[in-house]
Structures are given as C-alpha cells and as structure tokens.
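Student: no FASTA, just this:
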C-alpha cells in the first residue's frame, strides 16, 4: 500500500484544487452541477467526476490527494475532455428535476438519485433533443420504482404500526439482555492498533499485514466494544480521554429505543441513536438505494446490529473503530505535540497534511488567540474542534462503517481499512476548513467596533 499521500514539494498540488481549476475552465452551462461560486458540488465530484471521469481504480496514479505535474496535466485533460458531456449531463439533470416535479415525486435527494443516470444519458444521447421528455419520464419512474420501499417515508410508515413497535421493542430488550458485558481488556487491542497504523505509513504493500489479520481473527474489535459496556478507562494512555471517544454521551451505551423521527441537525452521538435515527442516516445518505434491503429487512437487521458491540456486526469494521480511535487520539492539527510518544507513521502523515493547510493557517492562529472572541463564540468553537479533533473524527468514522455494515461490505485487508481511515481524516479536515473560512468571512464583513469599545 502506498504511503499516505501528502505534498513533498512545491510542484505537487491538491487533487481537489486541480479538479476545481479544471471545472472553472469549462465555462458556462454547468450551473445545475455547481455551487454558488461555480465550483463543482461535493456530490458532483463524488458521484460523477471521480467514479465516472477520473476512475482512480483504473488510474491509480490519480488516486492520491496530492499530484505531481504529470498527474495534474492528466487529470486536467480528463475533465476538460469531458466538458461537452458534462454540459449535457447538467441539461439532463435539469430536465429530470422538472419531470420529477411534474409527476409529484418528492422522495429522495435528486442529486443522489439522478446525477449518475444523467451522465449515462449524456454519454448515450448527448444533450436532450427530440424525445428527451419521454426518456426523462421513463428514467424518473424507473428510479422511483427502484427506491420504492427504501425511503424515510417508508420507514416512518413501517414503524407507525403500534403492534409492530411493541414487538420490535421486545426484540431490542431481549437482544440487549443477551449481550456478554464481561470485563474485557481493550489495552491489548489498542497496542496492536499502533503497530497496524505504523504499517500504514511503511513503503510497499501492506494488504497482508499480519497485525491487521490478527486483530480481526482474534476479535479485538468485539473485545473493545464490550469494554465500552463496562466503563473501561485509560486504554488510550490519557485518563482524561473517554474510552468511547464521543461515540456516546453517556458513561456506557444504553439499550437502543425504536424511535419515531430524526433530524440531521439534532442527531445524538452514534451509540445513543434510536433504531429510527440509525436507519434515517442510511436512507438519507445512500446514493444507490436499490442496493439496500427493503425497509422491513433493514429494520430486522438493525435491531440485532444496534445491540452488538460498537453497534456493528462485522468484525473487520469493529477493528476499524479501534484503529480509528488510536489514530484519532493522536490527531494534532495545531502541532502542539510534535514528537509525542506513541505517534505512528499514519499519525505523521495525517498531521502533516492537516498542518500544511495553507488556507487555514492564519485562521488556526486566530482560533487559539487569547484575545476576546469578537464574534460571540464562533472562533472559540472552532478552537475547541482543533483541540479535540478526535470527537468529529470518530463520529464520522462510525457513520461510514455503519453504512458498510448495512451493505455487507467488510474491510477485506489493510489497504481497504486505511482508505476509510484516511478518507475520514481528509473529510474532517475539509469540513473544518470550510467552517473556518465561513467564520472569517463573517468577521471581515462585520462593522468595525469603535476604538473606545475595543479598549474598554
């Protein structure tokens, strides 16, 4: 497995920046695939640019986060060569959304449901022409039929039945009582996780890492999950860090409830979520719902999964939680603990990339400034995120692993595990970058305070 990517010189450029620059060079006609400032939407990159144009699986030299000059030219060329097809994709998407409204269909996110279909239509037909309305209607109806029974609305209807809710609650209670909360030693799992993370930074392939295989075969993920049920402490070498690293707001996870609703803005910690909230996230975030079981089967499986160690059934995914926790407690975007004991090659790679974020360096200095916060607490909150990055990391990691568990997609080797662990780190970093920029824009737009107020 290649070393976790990071810039090694001025000649290397972030892949995201290359995509953004090439996208802006395509000109008008891409508005329905772009954000307010003309950059490609996150879903455009995730669902169209990377899997259908760049295709990193076939072009591994373009899979890194930072690209050399030759790779930059190759990626730029791929996107620019696809300009006509992307413009046609945007036109098809506009037509499919209009057709969807005319048919009164409201379930699902149109971008998730139609982006890839629109690219396929653009590849096959070019821009919409004669007969496009009939084609659009057929596609919208086909997608609606495919995802039927796999929507949040279907989940609400399924759990609205009082008798079914009582049976499901009894099933949850029985599964929770069958747990084995015997005290477990999570320290050994964490120690082995450090060896695995060191292998992630070593040169050469690491897919056959004996430490990773050993962790999965010995059930170290399950042992760690059972340790959370017994309020274990001190496993990370820092007494002030909870063993669960924010996966629950309680000392130990409680038996999950059935639940009746969910809101993205108010979702609790992963292990505190109701059955409804767990499946709500899966249904909301799934780009290809046809790959999911139907709602009754989803509910049936989730009842057992929610009472399993770490709320996951697959052992390789549980091991990924342990690896992610070991990585998370060593995240240091501020560079305050460089050279601290216990840092692995994976830590050095991720921390170096985070600290080299040129666009956020000034903002980070502001977040740790002792001066009074002029915007009423936004910078204080950002500073706290930087001091405890493990909280956001573990929450996002669990959601991704849960999605894989629902789809029966284990992490077959260390390559696959590292791709998830590193991907979550990049995601958290980019999210924080966006929040910092937003805070700075707000501050710069605010009227200056009178001198007497500032000196008071």
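Tutor: Thanks, I have the structure now. On a predicted model such as this, the values are computed, not experimentally measured, just so you know. Residues are numbered from 1 along each chain as shown.

Student: contacts and neighbour counts: CA atoms only from here.
Tutor: Fine.

Student: contact partners of stretch 283-294?
Tutor: Residues external to stretch 283-294 that are found in contact with it (Cα atoms under 8 Å, 6 or more residues apart in numbering): 108-109, 112-113, 146-147, 149-152, 298, 406-407.

Student: let's go with 7 Å and repeat that
Tutor: Residues from elsewhere that reach stretch 283-294 (Cα atoms under 7 Å, 6 or more residues apart in numbering): 112, 113, 146, 147, 149, 150, 151, 152, 407.

Student: any idea which of those residues has the most stuff around it?
Tutor: residue 150 (26 neighbours; other Cα atoms under 10 Å).

Student: Spit out the contact partners of it.
Tutor: 283, 289, 294, 295.

Student: ok, of those, which one's closest to residue 369?
Tutor: Lowest distance from residue 369 to these (Cα to Cα) belongs to residue 283, with 41.2 Å.

Student: Next one: that closest one from residue 348, what distance?
Tutor: 35 Å (Cα to Cα, to the nearest Å).

Student: which of those two has more neighbours?
Tutor: residue 283 (22 against 19).

Student: gap between that one and residue 112?
Tutor: The spacing between residue 283 and residue 112, counted by Cα to Cα, is 11 Å.

Student: Run the chain-centre distance for stretch 148-156.
Tutor: 23 Å (Cα atoms, centre = their mean, to the nearest Å).

Student: quick one on the thing from earlier: list just the nearest of the contacts of stretch 283-294 to residue 444.
Tutor: Nearest member of the contacts of stretch 283-294 to residue 444, counting by Cα to Cα, is residue 112, at 34.9 Å.

Student: show me the contacts for that closest one.
Tutor: residue 287.

Student: did I read that right, it in a helix?
Tutor: Yes - assigned with DSSP: H, G, I helix; E, B strand; the rest coil, residue 112 falls within a helix.

Student: Restricted to helices, list the contacts of residue 150.
Tutor: Among the contacts of residue 150, DSSP state H puts 283, 295 in helices.

Student: The structure to be compared is supplied as follows:
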C-alpha cells in the first residue's frame, strides 16, 4: 500500500483551493506553517475526532479524506483569510498574539461568513476585546491559589500522570538526515549588513520545512527522553549533559514543590515553577489565560517532546543542540552560525581566564558552568522558547529561529562575563 506524508497531502490540497486564501498562504501558494498548525489540522481535519488523520504518514484513503475535507471547506477558509486580515489590522491583536488570531478568524468565518466592509472592523475589535477580557492579567498569587486548592490540584496531577504515561515510544532518529537539515538551516544565517546568499537561504528554508514537516523535533525529543539521542552527547544521561535536568533519566515533573533556595534545571521544575518563571519574565500578561488554564496548558506542554508544546520550538531546540555540540567539538561545526558564535567566544578574554581558575569548588563551578558551550546555552534557549510559546511569539521561519539562537548565545556570554568577574573578585578577597 502506498504511504504518503500528511504534510505533503495538506500542501497539495491547499494549493488546489485557488485564489482567496493569500493571507493564509506562503508566497508560492502553500499553506503557512501557522495555518496548518492552528487552522487546518485542529479545525478542518480534526484528528482528535478522526484518529486516522493523526499520523504523520498516511495511506491513500486518509489522503483522499484530507483532500475532501479541505476542498469542502474552501469557502470558509477564504472567509477565514479575510477575517485574519481584519483581526491583524487592529492594534489589540498585538496583545492577543498572532497565534490566537488564526483560530479566531476561523471561528468568525463560521459564525459570520464573509467579512463585510461595513461590519468587519467592529466585529474584529469585539472578538479581540473578548479574548483580552477572557484572559485577564493572571497573577502569581492566582497560580499559587489554584495549586493549593486540593480538588483542582488533584485533577491537574491526575492529568499530568496520565499524559506522561501516554508518551509514545520514539521512532528511530536518522542522525545523518537531522545533522544535514540542521546544518543547512544554520548555514543560511545572514548577519546584519552582510550580502544575501540566495542559494544558502533557499536551502535553509527547505531544510526548515523538512524538519517541521517530518516531526523531527517531536522524534528527537522522544528519543532524548529515552536517552537515545543525540549520539554525539555522552551515551548515558544525555538530558543531563544538555543541561536540562540533574536526573540520569527524565522524570515526570510534579505539580508543585516547596519553595527552593536554588533554581532547578528546566525539566526539574514543577509545573507551578515553570509558570511562575514565565510570569516573572512577562511584563504584559493581558494575553495570558486564567491561572487554571495556564497550569492545564503547562501540564500538556510538559508531557510533550522536549517538554514544549509546538513543533517549531522543538525544532529550534534541535538546532540549538547541533550548534552547541559543534562548539563543544562533539559534532560537525562548519556552518555560518557556528562560525559567528565561535568568533563571539574567541573575543571574550574572560573565557581563557576562567579556564585558568584553580580546581577549588568555586573555580570548578566557574570553569564547568561558564566555559561549557552546551549546558548553560541550552538551558537558556529552552527557557526562552518556553516563554515564547506562552506569549505567542514562536519562531515562524529559519531566520527567526537563527536570530533567537544567536541572541541566546550572546546573552549567555554576557552572563558568563559577569560571573567570572564575580568569581575573581571573591578569590581576591579570600572567599573563593
């Protein structure tokens, strides 16, 4: 029986819709990744109700059904494109987040049909204001109150245990293909002011699509949880080597823990801690859901691959891992992004000073945690991506992903510079 990639079937069916869906499409006529993720899969195909459409690889019967469902929904999808334009034209959409506007546009197309010039603007504004009112400005106190309520905490904990146990067995990861795609994306980086490289940019875009459509973030995340990826990392406790946990094996997080004096690694944080960390770094909380929904969303996220919720952020973690391991000498490192970050590190004279620190507890901590290009980098990258999911600012293309990767590298270097200076000062004062 012939097998087909679901993403390719969706792409072909979308292109046959014809004109009218440009706002939901790429320049060459295919569906945007956000369109697929937020509209086509959850709202048109509805794999939660049609389990046969949930797989990444499908048979002819499922392919025919996908083409039928997308074709039948052509008129509503055209109206969805119109409503998306109306929503994004409103300033309130920036607070709501672009990702929330896509399913809202589909809902407006379902209830109102075609957006009319005389009513589209007030209807769009009302929908956005309703979203803001529903979500409100969630507080840390509200989050703690939900976790402290026995009935709500019991339900959330039961859901967490169930979702964690339902985690699928990982498919084998084709290491060479992952490395090739990741390298193509990392090579496509064009620094500000540099001359564009069209061929490298095109290869990066194709590789990004291959990583997303192939579910590489999901597969590698599942393999990492099973301690079978990446091969370049130590063969035991890979998640620990990547700085994501102190545990030898990835463990199910708890809903809440007593207050701690030191910050745990990202995957060792409880669900409540993850939400509180995100809130501490979010100045505008008007687009966030209520406290219970925020915790419920985090339960779902923590049970997924890389303990993240969507494929683009998982793919950026794969890219970050390839970048970091390359800088550590454990993997190929001949890409533009590797060269840029390696150059940044060479210009930091404090790295050499940190490596000359004596093997005392203080010196050991500085040398291991500051000069290591892997663990501190991937910890911060995960935290940034986790926050981006909550704020609806997930990287949507390879350039956004690379910009985040380089920005995190710069941030880690600046933090390391401060830590080395503090360690040297403590040593001079006889406290290190």
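Tutor: Perfect, I can see it now. Keep in mind the model is a prediction, meaning the values are calculated, not measured.

Student: and residue 174 of structure 1, what pairs with it in structure 2?
Tutor: Aligning on TM-score structural alignment places residue 174 of structure 1 opposite residue 162 in structure 2.

Student: Quick one: average offset of the helix or strand harbouring that match versus structure 1, please.
Tutor: Counting by DSSP states H and E, the element that carries residue 162 of structure 2 is helix 150-165. Mean deviation of helix 150-165 of structure 2 relative to structure 1 after superposition (mean Cα distance after the TM-score superposition for structure 1): 1.2 Å.

Student: just checking, what packs against that helix?
Tutor: With contacts defined as 3 or more Cα pairs under 7 Å, 6 or more residues apart in numbering; DSSP states H and E, helix 150-165 of structure 2 has these neighbours: helix 140-148.

Student: which residues in structure 1 does the helix it packs on match up with?
Tutor: The aligned range for helix 140-148 of structure 2 in structure 1 is 152-160, by TM-score structural alignment.

Student: from the contacts of residue 150 of structure 1, which is closest to residue 97 of structure 1?
Tutor: Using Cα to Cα, these come closest to residue 97 of structure 1 at residue 289, 18.2 Å.

Student: what does that closest one align to in structure 2?
Tutor: In structure 2, residue 289 of structure 1 lands on residue 285 (TM-score structural alignment).

Student: and that match, how many residues sit next to it?
Tutor: Should you count by other Cα under 10 Å, residue 285 of structure 2 turns out to have 19 residues around it.

Student: One more: residue 304 of structure 1?
Tutor: Around residue 304 of structure 1 there are 17 other residues, counting by other Cα under 10 Å.

Student: what's near enough to touch it?
Tutor: Taking Cα under 7 Å, 6+ apart as the criterion, residue 304 of structure 1 is in contact with residue 175.

Student: ok, now with 8 Å
Tutor: Residues near residue 304 of structure 1 by Cα under 8 Å, 6+ apart: 172, 175.

Student: Show me what it lines up with in structure 2.
Tutor: That one, residue 304 of structure 1, aligns with residue 300 by TM-score structural alignment.

Student: Please, where are all the helices along the stretch 1-150 of structure 1?
Tutor: Ranges of helices in the stretch 1-150 of structure 1, per DSSP state H, counting those that start in this stretch, are 15-24, 42-44, 69-81, 83-102, 110-125, 132-147.

Student: ok, now the stretch 151-300 of structure 2?
Tutor: Using DSSP H, counting those that start in this stretch, the helices of the stretch 151-300 of structure 2 run over 175-187, 198-213, 216-225, 238-241, 271-280, 291-302.

Student: Just the buried positions in the last one, please.
Tutor: Of all the residues in helix 291-302 of structure 2, those buried under the rule 16 or more other Cα atoms under 10 Å are 291, 292, 294, 295, 296, 297, 298, 299, 300, 301, 302.

Student: What separation is there between the first one and residue 131 of structure 2?
Tutor: Residue 291 of structure 2 sits at a distance of 15 Å from residue 131 of structure 2 (criterion: Cα to Cα).

Student: so how far does stretch 345-363 of structure 1 reach from one end to the other?
Tutor: Span of stretch 345-363 of structure 1 from end to end, Cα to Cα: 27 Å.

Student: In which helix or strand does the residue nearest to residue 331 of structure 2 when sequence neighbours are not counted reside?
Tutor: Nearest residue to residue 331 of structure 2, sequence neighbours excluded (Cα to Cα, 6 or more residues apart in numbering): residue 325, at 5.5 Å. Using DSSP H and E, residue 325 of structure 2 falls within helix 311-327.

Student: okay, that helix sits on what stretch of structure 1?
Tutor: With TM-score structural alignment applied, helix 311-327 of structure 2 matches the range 315-331 in structure 1.

Student: All good on my end, thank you.
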